[in-house]
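1. I'd like to go over a predicted model; first the sequence, then the structure.
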Amino acid sequence: MFDFLMTPEQLKLRDEVREFVRSIPREYILDMDADKIKYPKDFIRECGRRNLIGIRVPKEYGGRGLKWVDDVIVAEEICVPGYIFGCTWGVTGDVVTEAIVHFGTEEQKKRFLPPICKGEKFAAECLTEPRGGSDFFGATTFARRDGDDFILNGQKRFIVGGEGADYFLVYAKTDLEAPPHKGMTCFMVEREMGVKTEYLYGLMGCRGGGTARVVFENVRVPKENVIGEVNGAAPIFYQMMVPERLGTAAMTIGAARPAVEIATDYTTKRKAFGTQIKNFQAVSFKVADAVLKLDTCRSVIYTTAVAADDPNVKASRLRRLVSQSKKFVTEQCWDAVNLAMQVMGGIAYTDVYPLEKIVRDLRLSMIWVGTNEIMTLISQHEWYKERAEELKNSNKRDSEADALNAFAAGEKIYE
């Protein structure tokens, strides 16, 4: 976020995260990318020690009790050493905690939130299945009743943090006869209940984040671990769109920023034809465009964060805003890092600079937590509903009439 929009407390928070990020050893970053580290437990533990997990979790449960505007400040900075740092931080401290804070019982909040916020326990959200991810309500993972417990069977895949997680937020069918949106339940499943994980994906980027296949074979889950209501997962899923998508968008800015900074410095130092290459507009204009994209993304993120903090903003409108933010920001950041790579030329395509890693990592941003095509689907759906409602009771000028032949007979035919 822009520093001129930050309060003194927010500037202090930003600098606190920057200091932490600077302390991460380069070897740790390289070992994650090489899959020598399969899940960054030391990083998450240190986040917990510094009280940087659960930024919006109430203080009484171990979080900071702050707002979305504060959260996006941390999200941008936490991703500077690599996108996967933000992914693992966000899943455990933003996404899973969101479900517990909003839908958990008091006992569940006291049980699960403090160890997550302290970095003592790690959490993952289990949504995507082998048959697909975007069709959430088409999930085939099933939990059947067995007395007061549920017996869970099924499989989730591409689960960020799955390899290291102690807690798994799992969505499963619990009523096969009910309509899809009324027959799913959300569970907090603990690893010791018999969860199996496999770290088996050769990822293009974002390595070292514990991305795993998660398998449930007759896993017994007590009713005390149901989050929300039985067959009531739909409201939880809709709420989770906010941290998944707004958080992802803010993180993407932080992951893209180093590419633009490195390209700026490189084009200042590098000379060709007797002058610094930044003096060629073919170079400097691309850098300017990349900076414009990042600044515009920050504007979008800040506005959406303000909306997320405002209880008067309708849930449907917030869904549109976070979906737009995720699509717009990830695509603009992708363009920005490619512009940065282009002005650096061949050297950026090697591992002499981290540009190639940033490009590999950022490609995930347009796919995970809902593809950008799904973001467009949600945006158009909510916008058409908003416009229809607005037409019923609007104090806006009717601009359709402002044309010379607006009332010409027989011209406006709709069927």
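-> Everything's here; your move.
2. only C-alpha atoms from now on, for both contacts and neighbour counts.
-> Fine.
3. and for A307, the neighbour number?
-> Using other Cα atoms under 10 Å, A307 has 20 neighbouring residues.
4. in contact with it, which residues?
-> Contacts of A307 were listed using Cα atoms under 8 Å, 6 or more residues apart in numbering, and they are V313, L318.
5. that one: helix or strand, and which one exactly?
-> helix 281-309 (DSSP states H and E).
6. mind checking how far that helix is from the chain centre?
-> Between the centre of helix 281-309 and the centre of its chain there are 18 Å (Cα atoms, centre = their mean, to the nearest Å).
7. separation between the closest residue to I73 other than its chain neighbours and T248?
-> Leaving aside its sequence neighbours, I73 sits nearest to M1 (Cα to Cα, 6 or more residues apart in numbering; 5.8 Å). To T248, M1 is 14 Å away according to Cα to Cα, to the nearest Å.
8. higher neighbour count, the two?
-> Using other Cα under 10 Å, the more surrounded residue of M1 and T248 is T248, with 29 against 25.
9. pretty sure that one contacts K327?
-> No. In this structure T248 lies outside contact range of K327 using Cα atoms under 8 Å: 9.9 Å.
10. helix or strand for E107, just tell me which one.
-> Element membership for E107, per DSSP H and E: helix 106-117.
11. what helices or strands is that helix leaning on?
-> When contacts are defined as 3 or more Cα pairs under 8 Å, 6 or more residues apart in numbering; DSSP states H and E, helix 106-117 packs onto helix 96-103.
12. where does the helix it packs on sit relative to the chain's centre, distance-wise?
-> Chain-centre distance of helix 96-103: 15 Å, with Cα atoms, centre = their mean.
13. that helix to helix 106-117, inter-axis angle?
-> 160 degrees (axes from the mean of the first three to the mean of the last three Cα atoms, to 10 degrees).
14. what does helix 96-103 contact?
-> 54, 57, 108-109, 113, 123-125, 169, 227-228, 236, 239-240, 243.
15. got it, and stretch 48-66?
-> For stretch 48-66, the surrounding residues in contact (Cα under 8 Å, 6+ apart) are 47, 67-68, 70-71, 89, 92-94, 97-98, 101, 109-110, 113-114, 116-120.
16. what about versus this one:
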Amino acid sequence: MSIDQILTKEELTLREKVQDFVKWVPRQLLLDMDSDKVKYPKEFIREAGKRNLLGLRFDKKWGGAGMPWTSEMVALEEVGILGTSLGCLYSLFSIVGEAIHVFGTEEQKERFLIPMLKGEIGVAEGLTEPRGGSDFFAATTKAVRKGDMFYLSGQKRFVVGAEGADLILVYAKVEGIDDAKKAMTAFLVERGPGVEVEHVYGLMGTRGGGTGRLVFKDAAVPLKNVLGGEAGIGNGTRVFHQMMVPERLTSAGGAVGMARGAFEVAARYADKRKAFGRKIRSFEAVSAKVSDSLTLLDASRAINYMAAKTADAPVSAGQIRQVVSEAKKFSTESAWKVVNHAMQIMGGIGYTNVYPVEKMLRDIRLITIWTGTNEIMDLVIQHEFYKAFLTQKQKSRDIEPDAEGAELPDEKIYNDDE
């Protein structure tokens, strides 16, 4: 694989461990999930925990592996081959784990993070609402405090693991605080009374993960379950911004695996299938799609690796947001192109369930939408770029004065007032 030259020995070993885990996943589980016969694959999570493959970036004290983001990207690509649903369930331990690892109290890490990374409890994240998708602060779920107890009311939709997760990270506004950003608080909600699954979605793809709408009806959440304890009240905005890093990087990493899986099926097919007496991979139209797919996969790995290194570097939060958003946008859009190339190479048979390419196409369609649509990524990327670009000192050569007509001020008019 092209990325091998830049991986450490530890990362190459990790990849072999994850590949072995991915091979363990029963074929029947994948089929049953896609046909909605499975609502939440607990055995997948338990096995990943037993193999110490959950929470790779977190401190060994809590059951993690203490690895960098680059290592997790290696693992995410391999798990991504299984499709979006299992890739997402795997990523949720990185996403929810990030919140607890960064913002949680020692007691919360003991109670939740350790059993999570052992695969003993499943996790989910309640973020999106019917009235608040990309507009996070339009969320209306509220939390009313009475003594050392909060009562949550509201609903969250598109929650992967709604049907089976034991612990849900939920964002809600604390009543009595007018500023939405200061009111937003992150709660660790344990499944119990007042937490109800009111709808399980019929999805085009990404099935079998128990994706549904959760309704909170005065769900009691003790103060000790506020993320960060009492100091965490009103800290939800900080948590949200931090969480967008693992949300988007895991999407980018998994996208490469999903696309690679579909591409490899099509590449093998193109080497076997003959038309007009020749293997179809010898035809220019097919070979162009193969080369384009390989280039997109390698470019995605490169931008993902850069974003992963940046996420671990001592740089500004804005710089991290920009490159992580670039990785999510590029890798997911590339995956969509690659899976379409795969189907086109295979022709009509690729559109049937004789091969898994049609399932991968259904799965991959979602990843340009979730964790912030790619249109939102565009806004984030340009915003963070201009914020830095317009304030930084010019270090490289400014080529604007190198034009022959650069000293014609009457030709450089930028608005109606000049």
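-> Thanks, I have it. Remember, it's a predicted structure, so these values are computed and weren't measured experimentally.
17. circling back: the helix holding A307 of structure 1 corresponds to what range in structure 2?
-> Helix 281-309 of structure 1 corresponds to residues 284-312 of structure 2 when matched by TM-score structural alignment.
18. okay, strands next: where are they in structure 2?
-> Assigned by DSSP state E, structure 2 shows strands spanning 123-126, 142-146, 149-159, 167-174, 184-190, 195-200, 212-222, 274-275, 278-279.
19. got CSV for those strands, with mean neighbour count and distance to Y351 of structure 2 too?
-> Below are those laid out as CSV (neighbours: other Cα atoms under 10 Å; distance: least, Cα to Cα, whole Å):
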stretch, mean neighbour count, distance to Y351 of structure 2
strand 123-126, 25, 32
strand 142-146, 19, 45
strand 149-159, 22, 27
strand 167-174, 24, 37
strand 184-190, 26, 42
strand 195-200, 18, 27
strand 212-222, 20, 28
strand 274-275, 11, 18
strand 278-279, 13, 20
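20. D20 of structure 2: which of those strands is closest?
-> Taking Cα to Cα, strand 123-126 is the member of the strands of structure 2 nearest to D20 of structure 2, at 23.6 Å.
21. mean shift between the closest one and structure 1?
-> Strand 123-126 of structure 2: mean distance to aligned residues in structure 1 after superposition is 0.6 Å, counting by mean Cα distance after the TM-score superposition for structure 1.
22. kindly report the same for stretch 320-328 of structure 2.
-> Stretch 320-328 of structure 2 sits 0.6 Å off on average (mean Cα distance after the TM-score superposition for structure 1).
23. give the aligned range of that stretch in structure 1.
-> Counting by TM-score structural alignment, stretch 320-328 of structure 2 corresponds to 318-326 in structure 1.
24. excluding sequence neighbours, find me the nearest residue to the spatially most central residue of structure 2.
-> Centroid-nearest residue in structure 2: S251, 3.1 Å away (criterion: Cα atoms, centre = their mean). Using Cα to Cα, 6+ apart and skipping residues adjacent in sequence, the residue nearest S251 of structure 2 is K328, 6.2 Å away.
25. let me see the contact set for that neighbour.
-> R248, L249, S251, A252, N374, M377.
26. what's the spacing between the third one and L227 of structure 2?
-> Using Cα to Cα, one gets 24 Å for the distance from S251 of structure 2 to L227 of structure 2.
27. same deal with K173 of structure 2?
-> 13 Å.
28. what do the two both touch?
-> Counting by Cα under 8 Å, 6+ apart, the common neighbours of K173 of structure 2 and L227 are T185.
29. counterpart of G370 of structure 1 over in structure 2?
-> By TM-score structural alignment, G370 of structure 1 lines up with G372.
30. quick one: contacts for that match?
-> Taking Cα under 8 Å, 6+ apart as the criterion, G372 of structure 2 is in contact with S134.
31. can I assume A124 of structure 2 is in contact with R157?
-> No. Contact criterion Cα under 8 Å: A124 of structure 2 and R157 do not qualify, at 11.5 Å.
32. okay, the strands of structure 2 in JSON lines with distance to V338 of structure 2 next?
-> Below are the strands of structure 2 laid out as JSON lines (distance: least, Cα to Cα, whole Å):
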{"stretch": "strand 123-126", "distance to V338 of structure 2": "29"}
{"stretch": "strand 142-146", "distance to V338 of structure 2": "42"}
{"stretch": "strand 149-159", "distance to V338 of structure 2": "26"}
{"stretch": "strand 167-174", "distance to V338 of structure 2": "33"}
{"stretch": "strand 184-190", "distance to V338 of structure 2": "37"}
{"stretch": "strand 195-200", "distance to V338 of structure 2": "30"}
{"stretch": "strand 212-222", "distance to V338 of structure 2": "29"}
{"stretch": "strand 274-275", "distance to V338 of structure 2": "22"}
{"stretch": "strand 278-279", "distance to V338 of structure 2": "20"}
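33. give me the number of neighbouring residues for A139 of structure 2.
-> A139 of structure 2 has 22 nearby residues by other Cα under 10 Å.
34. so what's it closest to, chain neighbours aside?
-> Spatially, and ignoring its direct neighbours in sequence, A139 of structure 2 is nearest to G132 (5.0 Å; Cα to Cα, 6+ apart).
35. what's the first-to-last distance across stretch 148-166 of structure 1?
-> 23 Å.
36. what range in structure 2 does it sit on?
-> Counting by TM-score structural alignment, stretch 148-166 of structure 1 pairs with residues 148-166 of structure 2.
37. can you give me the helices in the stretch 1-150 of structure 2?
-> Using DSSP state H, counting those that start in this stretch, the helices of the stretch 1-150 of structure 2 run over residues 9-24, 27-34, 42-50, 69-80, 84-103, 106-108, 114-117.
38. so which of the ones you listed is the most packed in?
-> Of all those, helix 69-80 has the most neighbours on average by mean count of other Cα atoms under 10 Å, namely a mean of 25.
39. mean deviation of that helix from structure 1?
-> For helix 69-80 of structure 2, the mean deviation from structure 1 after alignment is 0.7 Å (mean Cα distance after the TM-score superposition for structure 1).
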